[in-house]
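A.B. asks: sequence first, predicted coordinates after that:
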Amino acid sequence: MEAQHRTVIDDLNVEGLITALRSTVSGDVKFDAGSRALYATDGSNYRQPPIGLVIPKSADDVVATIAACRRYRVPLLNRGCGTSLAGQCCNAAVVMDLSIHLNHILEINPEEKWARVEPGVILDNLREAAEEYQLTFAPDPATHTHNTLGGMIGDNSCGVHSMMGGRTADNVIELDIVTYDGLRMTVGATSDEELEAIIAEGKRRGRIYQELKQLVDQHAEEIRRRYPDIPRRVSGHSLDELLPEKGFNIARALVGTESTCVTVLEAKVRLVDSPPYRTLLVLGYPDVYAAGDHVPEIRQFGPLGIEGLDAGLIRDMWRSNLHLGSIPYLPQGRGWLLCEFGGWTKEEAIGTAERAKKTLESSSHSPEMYLYTDREEQNRVWEIRESGLGATAHVPGKKDTWPGWEDSAVPPEHVGDYLRALRYLFDKYGYECDLYGHFGQGCIHTRIDFDLRSRQGIEQYRKFAEEAADLVVSMGGSFSGEHGDGQARGELLPRMFGEELVEAMRRFKRIWDPTWKMNPGKVIDPYRMDENLRLGTDYNPPHLKTEFQLPEDRGDFANFALRCVGVGKCRREKGGTMCPSFMVTREEKHSTRGRARLLFEMVRGDVITNGWREETVKDALELCLACKGCKGECPVNVDMATYKGEFNYHYYKLRPRPLKHYAFGHLDIWSHWASKSPAIVNVLMHSAPLSGLAKWMIGIAPQRQLPRFAHQTFQAWFAKHETPNPIGLPVLLWPDTFNNYWFPEILKSAVQVLEAGGYRVMVPEKKVCCGRPLYDIGMLPRAKRLLKRNLRLLHNEITDGVPFIALEPACGATFIDELVNLFPDEPQAQRLARQTYSFAAFVQENSERFELPSLDSEALLHLHCNHKALQSTEPDVALLKAMGIRASMPTTGCCGMAGSFGFERDKYDLSVACGERVLLPEVRNSRDRLVITDGYSCREQIRQATGRRALHIAEVAQMALQKGISGTASSKSPEPFE
């Protein structure tokens, strides 16, 4: 093993390095503990805190960073999205994050079908740009919404549609690179004449080409003999690309070297035709092994992709309550193949799938089959396949699972036999796991319940990996089918290639990196597979006492902090809700993953050492909007809102809180007293001098307008209200603080609609509050007192099973989520959570009782983040449709207001930027449509930024009801109520 890769930070002149970097690099240079903690691990089992972090703004910054590292003899690691599963994206090195600024598509040439990109370009951004010309980049890993081309080049990524065009290596034309010793050049396929001319030039470039030629000449026959000829050979360096018959292609030889050889500055990549019409033929077999057996049979029909999955994955989806609505789209069976076909016309795509279906029906072993031509139905099925990691990482009642043998590949004709042999091996070692993956190319994915904490468990993991490696080799396969070797599999390469070729790979690395400073200890001469484990035998986190009981994590905050597996879905730039602050800042510390990493490091305590008092963690959590988008969209349901509340509780336990916490946290108290004299309070709050002073003292942004108190609270109005249904079925309407004190007409609208359905509406007589503003800022003891009081006040109604309707989604989320997280063993809390409805969900569930005439109008529907995270959105869409409203629901993400967040002075710009991403422009373009959103924060952000008065869906229903009574309905939105 090369000794050079054993970096000892104490032996380095880190201060000199920092000075050199900051004097020559225009991007960020961060060597603080928080930044090191953020980049200490990737999606793998490994953890190595880096020396420091550089975020270059340009190619010149990259070159300057390399020069400074070279001057101080410091290792270097290039990183994209950081989702690698084999440990190649963490190291004791200076990490260059190329994803933030070097992310431009430089050119697309549709005639010649290629694109030039910077390494930080997100795959889906390239694919969307190419689709304008009906082209695409063929490899598409499951992380396509956020992974980078540089990362794909580093790992030689593949994905579902690699059947269309192969691995990343097969789609790289040229690379602009820079070596650790500062040589910049462009590499690609090299003709004999070019090779001779370059060698004749001499100098460093000529010597590289000469040494590479000597290497391949010496080992050509062994390369031809030992390299598996399969679609998914990713393990080892691609020395076969240097063979004469492959054009001495240096660019493709460098793909998959995992930042161990060079730094990529630009890439010229191949684009392939992208048939615009797709169909999905889903085949059900008796088991996953039979599904694997029939892969060659399906391949003959020319599908764009063939994905496989087993019954274990479906069983774990049920246990995890994940995409349950998609499971019925699978035909009968215990093993499935998802076969996608494409065409340039809809008829062509359907015809190809129909021919395959007809042929399969005539066979003696015909599977159960469903054919989907509708895109939405196809997406429901793909949700199942893409849930593989989320459905298997943290399954209730089962041990956690880990990567480590998640990426092996065999010839497609051996898939069935390999799956059987692999299951035998799992059983031998007592491992339990699900099987899924890219069966059409022989690549098998799984996560295994390795014990990576005890000495015995780690020794068993090593024995299993060695035996699994021998099994793959015996079948002509590859240890890695797309994730790379890194540290997890690099040690096993001699078993696959033999010592001669591993020595050739070592020589290949040394040609590019003579001083062994590029991501040392990965792939070639790697750290052992059982070194640098994120857990390991020395992982012994303290049991931290928490206010939240964390029932899904066995009541242990350390398990809670370990929940993030690094898949990075929270790093999307668009689509969905999470993570709104990352979508604006694009900084790792403002992603759900980044915050989870910091909390894990806080619990571990060796890089971040101040525990609950850690300012780095506080800073990262400060811009969390507590939208709960992560709880609903993260594959493993990381709940950052709960993280934030728990941390803030401990952080402020022994220190003074800012005034804004008391102003916002006790909003129910101030509102109650203000409602005694609303006219006077409104004058005082909105007079220029007093309003400005109050905002300054509390920390409210001067641009924000304070809401006005209603002249009469809803509870006061309801106390005098006579119900028309004294013996009707009871429902309890929750008088939330926002609507009770500021917008009572919304609650009145709900009363009118519910009573028209024959219900007897009940409202608590006493002042009540769910405590929603208290959770984010960590005032958890008072929040718990409020919830206990609510359980006492509503004891009879809860016991009697009275439906509980919360018009404000944030309040509904509190009763569904926070309540049971704080009191998991309280039966009344569990009952209330089950009895809580949104207005739309209740009305739609009991639709036969309501007659709501058609409004025949268009609408923009924006759903509150908490609602999307914890409840179904289907009732809202269905209710509007029943009222004759054609609602569009674009992926608007978070509005950016998020309760008090958007009112705070230091968060105002971010709040507006979140809204301006999608929601606010959509509202401005919806002048002729109703704007509908249930959340107070959402309506307030819309009102203050656009001047539009958005409607609660209860108000829309009341408009329909009024139309039925009067025969007409105004399409004009109601004015704000003073």
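C.D. replies: Received, thanks.
A.B. asks: C-alpha only now, for contacts and for neighbours.
C.D. replies: Will do.
A.B. asks: all helices of the stretch 801-950 of the chain, in order?
C.D. replies: Shown for the stretch 801-950 of the chain, the helices assigned by DSSP state H, counting those that start in this stretch span residues 809-813, 819-822, 827-835, 839-845, 865-870, 874-882, 908-917, 919-924, 936-946.
A.B. asks: what is the shortest one packed up against?
C.D. replies: If I follow you right, that is helix 819-822. Applying 3 or more C-alpha pairs under 8 Å, 6 or more residues apart in numbering; DSSP states H and E, we find helix 819-822 packed against helix 827-835.
A.B. asks: in the helix it packs on, what's buried?
C.D. replies: Neighbour counts over helix 827-835 (16 or more other C-alpha atoms under 10 Å) mark 828, 829, 830, 831, 832, 833, 835 as buried.
A.B. asks: relative to residue 817, how far out is the first one?
C.D. replies: When distances are taken as C-alpha to C-alpha, to the nearest Å, residue 828 and residue 817 turn out to be 14 Å apart.
A.B. asks: ok, residue 239 touching residue 505?
C.D. replies: Yes. Residue 239 is within contact range of residue 505, at 7.4 Å (criterion: C-alpha atoms under 8 Å).
A.B. asks: so the two - more neighbours on which side?
C.D. replies: Under the criterion of other C-alpha atoms under 10 Å, the comparison of residue 239 against residue 505 puts residue 239 first, with 25 against 21.
A.B. asks: OK, contacts around the more buried one?
C.D. replies: By C-alpha atoms under 8 Å, 6 or more residues apart in numbering, residue 239 lies in contact with 216, 223, 253, 505.
A.B. asks: okay, one more to line up with it:
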Amino acid sequence: MANIRAEPPSRPSDEAVAALVADLERRIRGEVRFRTEDQALYSTDASNYRQVPIGVVIPCDEEDAVEAVACCREHGVPILPRGCGTSLSGETCNVAVVLDFSKYHNRVLDIDYENKRARVQSGTIFDDLRGEVERNGLTVAFDTSTHAYATIGGMVGNNSCGVHSVLAEKMGAGSGRTEDNIHELEVLTYDGLRLKVGPTPEDELERIIREGGRRGEIYGRLKALRDKYADLIRERYPQIPRRVSGYSLPQLLPEHGFNVARALVGTEGTCVTVLDATVGLVESPPARVMLVLGYPDVYATGDHVPEVRASGPVGLEAIDARLIENMRRKGLHTKDLDLLPEGGGWLLAEFGGENQEEAEAQARELMDALGKGSHPPSMRLITSPEEQTAIWHIRESGLGATAFVPGREDNWPGWEDSAVPPERVGEYLRDLKALFDRYDYSASLYGHFGQGCIHCRINFDVRTSEGVAKWRSFMDDAADLVVRYGGSFSGEHGDGQARAALLPKLFGEELVNAFREFKAIWDPEGRMNPGKVVDPYPITAHLQAGPDYRPPKLDTHFAYPEDEGSFARAISRCVGVGKCRMRGGQVMCPSFMATREEEHTTRGRAHSLFEMLHGGPIKDGWKSEEVHEALDLCLACKGCKSDCPINVDMATYKAEFMAHYYEGRRRPVHMYSMGLIYWWARAASRMPGTANFFTRTEPFAAILKRVGGIATERQMPAFASPTLTTWFRRRSSQDGVPGGRRVLLWPDTFTNYLTPEPGKAAVEVLEAAGYRVEIPPRPLCCGRPLYAIGMLDRAKKLWRQTLDHLRPAIREGVPLVGVEPSCVAAFRDELVNLSPDDEDARTLSNQTFLLSEFLREEGFEPPRLERRALVHYHCNHHAIMGKEAENEVLDALGLDHRDLNAGCCGMAGPFGFEADHYDVSIKCGERVLLPAVRRADPDALVIANGFSCREQIAQCTGRQAVHLAEVLRMAMNGDAA
């Protein structure tokens, strides 16, 4: 059969797509998504590339996937199997029907502990499998930095590796690539053959060929290809641990057992669709320690890889000083960076043993050996599990730390994972640096040095024609450099579109033709992820932010000072790393955790906004219904502001979009009933008894909730009598501290009109600490409820009122203390973003504190309160102020406290009260927070500073949470009741 280089198929007509959709909807039980918003979500990955897909299918099981592929085949459209879509090489975006296996097809099917194997569906999250087997002393070796959300199928497609690949070597499981740890795959070909593949003894191979049929044909042609190219394969393939570039044809050689499964690993969806995988497991040393070695520079770390590697670590990574400086500039892991010893480049050597003593002995033996050298490194042995985790988080944050660094040019992937022999890392790094200098490029250098894999993002100019031409020239020279070192263009991320055109330099034209033949054996019609790896699109084609991308210059409400004043640049912050797909352990994307929808990740929303600016497939700009839908379930929690490694701020982008979307339009009624709570509360405070009667007594309450778009399941909070400000003015003249230092307490809307007790407690605590507490001279509001719904003109008016009335105190340097985290966050974040040129706004932002921050800053020592406590942090508190000050105050109290790390409570201001959002609100709360509160000991305190958090807890568990101020007052009163 001739191997013809066919042009990738063109996009089908609208009529053809409509017929395909109708057929898919009739034949499969999963989800068929061909709307423009679905295309926008999957148009790019974590690479430089953008290709709008034909549509998306989310199969619910293997049979669904088989039927979906059959349907696509009958309509002649290409397909692209996809996991979590974090490819850096462009292999997970294409003009194809995307088969997304991450939502449903994600179960661990079987674990064979005796034979150290596990069978999983292709959409299984890596950490789900690892978490299961770690309980029995085993692990999976190919743990990429995206292990918390990467799918096994995607890792098979990419031939992924990770920080513990050297552990696999130590345990005799090959080099630690996915390829070395796969025993069997169940795959589906484009022409409908479903088969299990794995190692194939010669007698079985001959039997399969004799049996004929499509399976026999495939095996017969694979054998012929092997025999034809065997000598060339042995000669040309780099003999290094991290060869990921090219197809894994060596696995077909007799010495490797004609392992068809492993030959298909790393084919990037260009040959088959993986349905399930049988994965090898390795022993996991239960005790770990980390030895951090500091060298003068990163090149010296490379020089010392062989001697450190020879000591038998289970992990051997490296980071350089530029990466650490980037983290300091971005405020990433700043406290943890002090764990590093002196140096300009560091090796992170992890040792494992059956117990702590054994692991430490290995590390100390290396320390002794290194200490006897002529120029020993600085060394720090880290035994604390928490500190070891902190160091790994620094290393795993490498991608985020190298993208969008303040004061530096933008960095891009493209040459981000080259690999060379481990013993030559130092030499290679120096030559790579010389190449950077020749092109006037710069980059942080880090990665899996123990296996010779170097990570970096480089300040390529991909936005201009001249810059793109320069980048393309660099790629040729960088490829030549790697070939001279006997290395691989890719040591973990694959070729995709970014490096596939360079493969002839590495393998020669004859072996590249063998790749073409290999693909044709599996995919004779060329419909599997076309244009990637084999007969690839040009490296510089289909650039997401290339010379042809000219976003409109938009007038915006926010100033975006960190993004050169550009909304378009702010949106492009998202580089697709996918951390927003984590299902726990962070605040970011609570609605994704509840729905598991890509649309509700920070990444998905950023992609929708990018496509809005691009003008295709989303074409209606600020009035786009697709973007409105994507943003509707954003809780504006601001978790992404801190949890996203690129500091994407979706809450701000949502507020901006909503302001323009509703300009000239009538808003949904809940935006008026909840968004204008400041004005409603002020009015209700004049007759709180009457207001409470109508909002909390049936049938009036039910009628008001229906009219106001509020969930009927919710109980409306009671208006307080007296308000905080009324209480304060009645008692301040007689109970205040006349001679103390002035401090201004912010009576936010929620505290003032609904729950004054935290405010009263804050006053008493501050006065007990010796301060003279004041409040603003008139009712004021930061406008917090207005942001998520985009009432930004009103919010700006409120800020002007606040600045006008607080100006004397601002200029006198009087600190402002708040008790509601969301309002303090508004002072610290939105205020400056909306008023970037107002010096008083900047000053006020800098002198606004949470109660815990202020008390820590002032060195306040509270009385002891020896109680147990569960602590839930408001999302804005976590994102903008951080937890450190709060934890220090809790420690000073003597509380035995535990952070629930529950993410968003789900109430999120008005969000959880809105009828359309009630179900998602409850799902968010029930994920961690509400069950933990229900299980809590009745004598334990439940501490939650946020009004909405306390309201969600009270309404869903009947438990009353308390504010830190109330806990401090309790301690001062000697009252542990």
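C.D. replies: Alright, I've got the coordinates. Just so it is clear, the model here is predicted, and its values are computed rather than measured.
A.B. asks: picking up where we left off before, which one of the helices of the stretch 801-950 of structure 1 lies nearest to residue 166 of structure 1?
C.D. replies: Nearest to residue 166 of structure 1 among the helices of the stretch 801-950 of structure 1 is helix 908-917; the distance by C-alpha to C-alpha comes to 35.0 Å.
A.B. asks: counterpart of that closest one in structure 2, which residues?
C.D. replies: Here helix 908-917 of structure 1 aligns to structure 2 at residues 918-927, judged by TM-score structural alignment.
A.B. asks: re earlier: okay, the helices of the stretch 801-950 of structure 1 in a markdown table with distance to residue 746 of structure 1 next?
C.D. replies: As requested, the helices of the stretch 801-950 of structure 1 are exported to a markdown table (distance: least, C-alpha to C-alpha, whole Å):
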| stretch | distance to residue 746 of structure 1 |
| --- | --- |
| helix 809-813 | 13 |
| helix 819-822 | 25 |
| helix 827-835 | 21 |
| helix 839-845 | 11 |
| helix 865-870 | 18 |
| helix 874-882 | 16 |
| helix 908-917 | 23 |
| helix 919-924 | 21 |
| helix 936-946 | 11 |
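A.B. asks: buried deepest among those helices, which one?
C.D. replies: Mean neighbour count (mean count of other C-alpha atoms under 10 Å) peaks for helix 809-813 among the helices of the stretch 801-950 of structure 1, with a mean of 26.
A.B. asks: what distance do you get for the aligned partner of residue 827 of structure 1 in structure 2 to residue 933 of structure 2?
C.D. replies: Matched by TM-score structural alignment, residue 827 of structure 1 corresponds to residue 839 in structure 2. Distance, residue 839 of structure 2 to residue 933 of structure 2, by C-alpha to C-alpha: 44 Å.
A.B. asks: likewise residue 680 of structure 2?
C.D. replies: Note on residue 680 of structure 2: its distance to residue 933 of structure 2, by C-alpha to C-alpha, is 31 Å.
A.B. asks: next one: residue 419 of structure 1 from residue 625 of structure 1, what distance?
C.D. replies: Separation of residue 419 of structure 1 from residue 625 of structure 1 (C-alpha to C-alpha) stands at 44 Å.
A.B. asks: what does residue 831 of structure 1 give?
C.D. replies: Plainly put, residue 831 of structure 1 is 28 Å away from residue 625 of structure 1 if you go by C-alpha to C-alpha.
A.B. asks: same question for residue 394 of structure 1.
C.D. replies: Residue 394 of structure 1 is 25 Å from residue 625 of structure 1, by C-alpha to C-alpha.
A.B. asks: confirm for me that residue 195 of structure 1 is in contact with residue 209.
C.D. replies: Yes. Using C-alpha under 8 Å, residue 195 of structure 1 makes contact with residue 209 at a distance of 7.1 Å.
A.B. asks: more crowded one of those two?
C.D. replies: residue 209 (21 against 16).
A.B. asks: that one belongs to a strand?
C.D. replies: No. Read with DSSP: H, G, I helix; E, B strand; the rest coil, residue 209 of structure 1 is helix and lies in no strand.
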